[in-house]
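> The following comprises the amino acid sequence and a computationally predicted model.
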Amino acid sequence: MTDEALLVFRPPREPRPIFAGTAAHRFPELRGPREYLDRLRVHHLDLARRVIEADDGKIYLPDLLVMSMMQRSYGLVEAVIDCVDGYNLAAAAPLLRIQLDTLVRACYVAHHPLTDEVVTAMLEGTEFRRMKDVDGKSLTDARLVELATPHHSWLPPVYKETSGWVHLSVNHLSAAWQVTGDRFNFGLPLRPDVVPGRLWLELLEAMTKATEELFGYVELWESRKGLPLGQARGWPDAEPEPSGG
């Protein structure tokens, strides 16, 4: 724990208009979810400030991990919005998979009785897959997903699907080539008409859900920071109201 820290919060990028030709312009059903995800992006800064200022601004070991998760999440959310705008599925899907990677680790740490030990091990360079859970099992990605599933039942199929976009796979072949009769169609970059609006909507909704549930763990730390075990502060609103669009 320390009272000394140099903290810099830059102003967030202004909400980006929905330009003609972007996915949310082509598919109007994306407009509301995209705008809401962009508000979650900005909310990262508000929530991070609250966490830092809790307990008179003292910095504890879990703060180091929580703030690194928030920094990572902000960048991922910002990038996913840009990727959806530009029909960049090859980047958007792996970015969602990385956000799920953050969520399952936040879930594990939130339910670990000795969070300081996890953070200390990370600071010493120990990867999660080199750590073991209370059952003595290595914390591989698969194990982290298994442990997170009781708390996030929607996560396993999304994790599996997005994992197929991390390494070159049939997903990339299907997106690159389309067959019409005896003709092969290919476009570079990905043609906007190849990916249906439904898929973009599912991606935005999954990124939103993962981000909101990550915020829940951040708020959990905010509510307990610096207090004796079993005590907690009141819980403020977790995220902005959903868009009606």
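Good, I have the coordinates. Numbering: from 1, shown residues only.
> all contacts plus neighbour counts: C-alpha atoms, from now on.
OK.
> what sits against the spatially most central residue of the chain?
Most central in the chain under Cα atoms, centre = their mean is residue 99, positioned 3.0 Å from the mean C-alpha point. Residues in contact with residue 99 (Cα atoms under 8 Å, 6 or more residues apart in numbering) are 73, 76, 207, 210-211.
> hold the first one in mind and look at this next one:
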Amino acid sequence: MTKKIEKEIQKLEFKETQLLDVAKKLNSGKFYPLDFLSNAVINRSLKLVFGFTTLLKDDNFIAASHLVRCHLDNIIRFSACWIVNDPHNFATKVIDGIKIDTLKDKNGKLMKDWYLRNLLNEEYPWITNVYKQSSGYIHFSEKHIYNTIQSADSNKRTMQFSFSKKDNNIDEDLKIEAIHCMAEITEILLEYLNGWNYTKVNSDIIKT
């Protein structure tokens, strides 16, 4: 692992502390149904970020890359809380096991993943691209084929393939891009969580 990647990982790991800080704030006062979802998304995010950084440190980018898509799922589905008429009623339904994609937003639209993703993409134009790129690692695809090819000689019509538990030919920029994606996703999640905490703390002011 290069010094540059190590530095970027440290920046991402700092966001774990920020997630824990907002968790403490959300659980220090009144508790609402939306807090169940908030706690769940914080807990899942901490595990995904830790898993991602651990795998990168162990030179296993292929496994780590899967977690970008999982982390993106956190903000895609959690964002639904902000586009419904009653977030607490919505949260209660999710707690009861009702699937989010069977519920409707305040405009009467079913909140399918693609719908939520497209809405987020309006504010964060990179969302759709990251969704598609990271899905390429979730499903067996051409990305895995290219990652297996170590070298190719078109003149000699030969190829060399690499088989290893660790990275051999993954470009450093690709790893850094993935780290930045995890960081940006976490930052969006923190915005939602801090916004909800502000609403709880200032509920009297907001009502008036």
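Noted; the coordinates are in hand. Small disclaimer: the values here were computed from a predicted structure and weren't measured.
> would CSV of the contacts of residue 99 of structure 1 with neighbour count and distance to residue 152 of structure 1 be doable?
Output for the contacts of residue 99 of structure 1, formatted as CSV (neighbours: other Cα atoms under 10 Å; distance: Cα to Cα, whole Å):
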residue, neighbour count, distance to residue 152 of structure 1
73, 25, 18
76, 22, 20
207, 23, 14
210, 24, 9
211, 26, 12
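> Show me those that map onto helices.
Of the positions in the contacts of residue 99 of structure 1, 73, 76, 207, 210-211 sit in helices, assigned by DSSP state H.
> biggest separation within these, which pair?
76 and 210 (11.2 Å; Cα to Cα).
> what residue of structure 1 matches up with residue 109 of structure 2?
In structure 1, the residue matched to residue 109 of structure 2 (TM-score structural alignment) is residue 137.
> Now its match: closest residue in space that isn't a chain neighbour?
residue 143 (7.8 Å; Cα to Cα, 6 or more residues apart in numbering).
> What span of structure 1 is stretch 41-54 of structure 2 aligned with?
Taking TM-score structural alignment, stretch 41-54 of structure 2 hits residues 69-82 over in structure 1.
> Mean deviation, that stretch versus structure 2?
Following superposition, stretch 69-82 of structure 1 is found to deviate from structure 2 by 0.5 Å on average (mean Cα distance after the TM-score superposition for structure 1).
> What residues of that stretch count as buried?
Within stretch 69-82 of structure 1, the residues that count as buried by 16 or more other Cα atoms under 10 Å are 69-70, 73-74, 76-82.
> which residues sit against that stretch?
34, 37-38, 41, 44, 48, 91-92, 95-96, 98-99, 102, 207, 211.
> How about stretch 110-121 of structure 2?
76-77, 79-80, 100-105, 127-128.
> got TSV for those residues, with secondary structure, neighbour count and distance to residue 142 of structure 2 too?
Shown next, in TSV, are these (DSSP: H, G, I helix; E, B strand; the rest coil; neighbours: other Cα atoms under 10 Å; distance: Cα to Cα, whole Å):
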residue	secondary structure	neighbour count	distance to residue 142 of structure 2
76	helix	24	25
77	helix	17	28
79	helix	18	31
80	helix	24	32
100	helix	19	31
101	helix	16	29
102	helix	10	33
103	coil	17	35
104	strand	17	36
105	coil	18	36
127	helix	21	21
128	helix	17	19
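> ok, those vs residue 33 of structure 2, which is closest?
residue 80 (14.2 Å).
> so what corresponds to residue 189 of structure 2 in structure 1?
Using TM-score structural alignment, residue 189 of structure 2 lines up with residue 214 in structure 1.
> which secondary structure element contains its match?
Using DSSP states H and E, residue 214 of structure 1 maps to helix 197-224.
> Ok, residue 52 of structure 1 next?
Applying DSSP H and E, one finds residue 52 of structure 1 within helix 31-53.
> which secondary structure elements does that helix contact?
helix 23-26, helix 61-85, helix 197-224 (3 or more Cα pairs under 8 Å, 6 or more residues apart in numbering; DSSP states H and E).
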